[in-house]
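Chemist: A predicted structure for the sequence below; I have some questions about it.
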Amino acid sequence: MFPLVTAFCISICLINLTIAESGISNTTENTGIEEPKLPQLGTDSVVLRQLLNQETLIRMSMTKNVHAMMKDMVSLKETVLSLQSDMSTAKQTARDERVKMEKETETLKDEIQKLKERNEVLEKRLSAQNATDFRILAELEKSSEDRKRLEKDLWTGQEKFERNASEILSDLKIQIRVLSMSLMELNKHAQEIDKTVPELIENKYHVLSEMIANVSTSLLEETNRSLSNIKTDLSETQLDQLKLSAAVLSLEWFRNNISSGGFDVSERIGFTVGTTSDNRYWGSGKLVFSSVLFNQGQGYDASSGIFTAPSDGTYVFYVTITAYSSNTINVDIVHDRISKVRAHAYGSTSHQTGTNMAVLTLKRGDKVWVQFASGGGYYSDSVPVTTFSGFMI
């Protein structure tokens, strides 16, 4: 820095000397100031006098220039010091910024590493989820195939059942006719027994009376015991006769109803209903099955989900509930606000199914429905999966 300043100062001095010489000559020429006259000492003295004058002017000019240059040097030094201070401040600021940038860089590197690790975890989860989705899709396809096969088997079974039911009814009518004839013969035999039993008792009584008159006191006690046993046998025989008569009457009534059409299938009561849409968030109240597949006797109301018994009798009810996705759900078969049985579908895997059946004795007007118990959300399809059925036996 200082050699540069020194060279700069020397250059300025040379420039000022040149300017001073020019100024002196110009001043002498242009101002018209007469030089002091010295004694006439010849040409050499004139030259010497001019040289002295020029030297004096040059010294004065150099003095001014030196003072100006010193001021400039002081100013330049202050500027250099200020620049050095600014440069130190800038260097410190740059160092601080570099440290800050290094810290931020380290932080960004840590965040990038964390993001990479998180990305790897997410990729693993995504791979696992994709595998689960493929497995669920395969299970759904298998379930669909099983459902179609089950529907086919159900239709085949229903047709076979109808054929077998017709054959069974025909055989039953034949057997009832045979049974009626047997019962008539049994009734006739029972009437004959009614006639012979009193005569037999009377004969035994006379024999025992004669024996009582002819035997000792010890034999009399034994005879009394035998008579008591005979009376007990007689009472049991009469009770069996009453039971037999009641059975005969029941069979006669059954035969008359069969022959008169009292058990017409068209007059029986039964229903099968389901839902064709699922509800992921269902969790309270009655489960209303809006899709009615069968409703003989018009006991089921599709608007309220309640079955009302058209007549007194014994009824069988069956519920199937399929949980939505991996939910858990519990529903009850309710008879007049009292829960009878519960169907439980535990959400260990997707679309678990719970079933249960109840046999109930109902009076005309009694109500039965399916009620939410706990959990939530059920699944169904266009062909009902969640269903409710019942019939009178």
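Modeler: Done, it's in.
Chemist: make it CA atoms for all contacts and neighbour counts henceforth
Modeler: OK.
Chemist: so who does T386 touch?
Modeler: Residues near T386 by CA atoms under 8 Å, 6 or more residues apart in numbering: 274-275, 319-322, 378-380.
Chemist: Name the nearest residue to it, ignoring sequence neighbours.
Modeler: I321 (4.8 Å; CA to CA, 6 or more residues apart in numbering).
Chemist: elements contacting the helix or strand encompassing the one you found?
Modeler: Per DSSP states H and E: I321 is located in strand 313-322. Packing partners of strand 313-322 (3 or more CA pairs under 8 Å, 6 or more residues apart in numbering; DSSP states H and E): strand 329-335, strand 338-345, strand 353-362, strand 387-392.
Chemist: Could you export the ones you listed to JSON lines, including columns for distance to A128 and mean neighbour count?
Modeler: Below are the helices and strands packed on strand 313-322 laid out as JSON lines (distance: least, CA to CA, whole Å; neighbours: other CA atoms under 10 Å):
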{"stretch": "strand 329-335", "distance to A128": "27", "mean neighbour count": "23"}
{"stretch": "strand 338-345", "distance to A128": "26", "mean neighbour count": "19"}
{"stretch": "strand 353-362", "distance to A128": "25", "mean neighbour count": "17"}
{"stretch": "strand 387-392", "distance to A128": "34", "mean neighbour count": "21"}
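Chemist: ok, back up a step: wait, the residue nearest to T386 sits on T353?
Modeler: Yes. I321 is in contact with T353 according to CA atoms under 8 Å; the separation is 5.7 Å.
Chemist: Now list whatever residues contact both of those two.
Modeler: Common neighbours of I321 and T353 (CA under 8 Å, 6+ apart) are 344-345.
Chemist: next up, a second structure to put side by side with the first:
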Amino acid sequence: MRRIFLFLWVCLLVSNKRAEGGSMMAHLMRQAGTLKHGLKLAMKIGDIGTHKNDVAFTAVTSSATNYRSSRTIAFNKMLLNHGNAFSTSNYRFTAPSEGLYVFSWSLALVKGRSYNGNVNLMKDGSVYHSTQCSNTHQQCGNTAAVSLGKNNRVWIQTRSNNVYVYGTFSSFSGWKVHW
């Protein structure tokens, strides 16, 4: 942050080298005050290159489970939890800041049985996106971009009975998009 301020101050000094004596110093002091105020404001609004709100996670299921309808899938084994926004106690992601996020999920199914992979991507208790697949699929999933506010929550929930999630081959991932 100080390097940015110093760089901008030097740029102003060079661009105003035509000014003379006290007037140049007064002008530079006003410019420095304006820059300092702008940087403080920007820090309150969001990070400037620090990526303090970076977040990414991948969680997998630790065992094979058959779920009934309207149950949260227990992605309880963390492979990555950068930013600590995913909870293995309630299997939900909580957005640390407002922004655009991407979520991807994949369920391994047992072929030849009457199981399905009908699940919803939930956002604060409402269905945001759905996946429908039957036992003829061995792996099914989806990906969705979601605009979230700070503290919005996202999780994967079953839509029907007999949703069979097969061991460590099922995963749920998410990350914040920066542009």
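Modeler: Received, thanks. What you are looking at is a predicted structure, and each value in this text was computed from that prediction instead of being measured.
Chemist: Superpose the two chains and report the TM-score.
Modeler: Superposed pair, TM-score by TM-score structural alignment, normalised by the length of the second structure: 0.65. Supporting alignment: 131 aligned residues with a CA RMSD of 2.3 Å.
Chemist: Across to the second structure, which of the contacts of T386 of the first structure hold up?
Modeler: Mapping the contacts of T386 of the first structure onto the second structure (both residues aligned by TM-score structural alignment, their matches' CA atoms under 8 Å) leaves 274-275, 319-322, 379-380 still in contact.
Chemist: out of those residues, who's nearest E185 of the first structure?
Modeler: Nearest to E185 of the first structure among those: V319, at 47.3 Å, using CA to CA.
Chemist: What's the closest one aligned with over in the second structure?
Modeler: Matched to the second structure by TM-score structural alignment, V319 of the first structure sits across from W105.
Chemist: and its match, what does it touch?
Modeler: Contacts of W105 of the second structure (CA under 8 Å, 6+ apart): 141-143, 170-173.
Chemist: JSON lines for those, including distance to T72 of the second structure?
Modeler: Output for those, formatted as JSON lines (distance: CA to CA, whole Å):
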{"residue": "G141", "distance to T72 of the second structure": "16"}
{"residue": "N142", "distance to T72 of the second structure": "16"}
{"residue": "T143", "distance to T72 of the second structure": "18"}
{"residue": "S170", "distance to T72 of the second structure": "14"}
{"residue": "S171", "distance to T72 of the second structure": "13"}
{"residue": "F172", "distance to T72 of the second structure": "12"}
{"residue": "S173", "distance to T72 of the second structure": "15"}
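Chemist: Give the equivalent position in the first structure for D54 of the second structure.
Modeler: Alignment note (TM-score structural alignment): D54 of the second structure maps to R268 of the first structure.
Chemist: Count residues in the vicinity of its match, would you?
Modeler: A count of neighbours around R268 of the first structure, defined by other CA atoms under 10 Å, yields 12.
Chemist: one step back: right, and the helices and strands packed on strand 313-322 of the first structure - which one's nearest L242 of the first structure?
Modeler: Judged by CA to CA, the one of these that comes nearest to L242 of the first structure is strand 353-362, at 28.1 Å.
Chemist: what's the matching range in the second structure for the closest one?
Modeler: Here strand 353-362 of the first structure aligns to the second structure at residues 139-148, judged by TM-score structural alignment.
Chemist: once the two are aligned, what's the mean deviation for the matching stretch against the first structure?
Modeler: In this overlay with the first structure, the average offset of stretch 139-148 of the second structure from its partner residues is 1.0 Å by mean CA distance after the TM-score superposition for the first structure.
Chemist: Return the set of buried residues in stretch 235-254 of the first structure.
Modeler: Under the neighbour-count criterion of 16 or more other CA atoms under 10 Å, stretch 235-254 of the first structure has 241, 244-245, 248, 251-252, 254 buried.
Chemist: Ok, stretch 60-70 of the second structure next?
Modeler: Under the neighbour-count criterion of 16+ other CA under 10 Å, stretch 60-70 of the second structure has 60-62, 64, 67 buried.
Chemist: which one of these is nearest L100 of the second structure?
Modeler: Comparing the buried residues of stretch 60-70 of the second structure against L100 of the second structure with CA to CA picks out V60 as the nearest, at 22.7 Å.
Chemist: any idea how far the closest one lies from S104 of the second structure?
Modeler: Distance of V60 of the second structure to S104 of the second structure, computed by CA to CA, to the nearest Å: 12 Å.
Chemist: Also K52 of the second structure?
Modeler: K52 of the second structure sits 23 Å away from S104 of the second structure, going by CA to CA.
Chemist: Tell me the helix or strand right after the top helix by length along the second structure.
Modeler: The helix that spans the most residues within the second structure, counting by DSSP state H, is helix 21-45. Remark: after helix 21-45 of the second structure, the chain's next helix or strand is strand 56-60, criterion DSSP H and E.
Chemist: coming back round to it: overlap in contacts, V60 and S104 of the second structure.
Modeler: F172.
Chemist: For the aligned residue in the first structure for T72 of the second structure, which non-adjacent residue is spatially closest?
Modeler: Aligned against the first structure by TM-score structural alignment, T72 of the second structure finds its counterpart in K286. Leaving aside its chain neighbours, K286 of the first structure sits nearest to Q371 (4.5 Å; criterion: CA to CA, 6+ apart).
Chemist: can you count the residues close to that neighbour?
Modeler: A total of 21 residues lie near Q371 of the first structure under the criterion other CA under 10 Å.
Chemist: Give me the aligned partner of it over in the second structure.
Modeler: Checking TM-score structural alignment: Q371 of the first structure goes with Q157.
Chemist: what does the strand or helix carrying N119 of the first structure correspond to over in the second structure?
Modeler: Assessed by DSSP H and E, N119 of the first structure sits inside helix 43-214. Across the second structure, nothing matches helix 43-214 of the first structure (TM-score structural alignment).
Chemist: how much space is there between S144 of the first structure and L137 of the first structure?
Modeler: Distance from S144 of the first structure to L137 of the first structure, counting by CA to CA: 10 Å.
Chemist: K109 of the first structure too?
Modeler: 41 Å.
Chemist: what sits against the match of Q371 of the first structure?
Modeler: The contact partners of Q157 of the second structure, by CA under 8 Å, 6+ apart, come to 70-73, 119-122.
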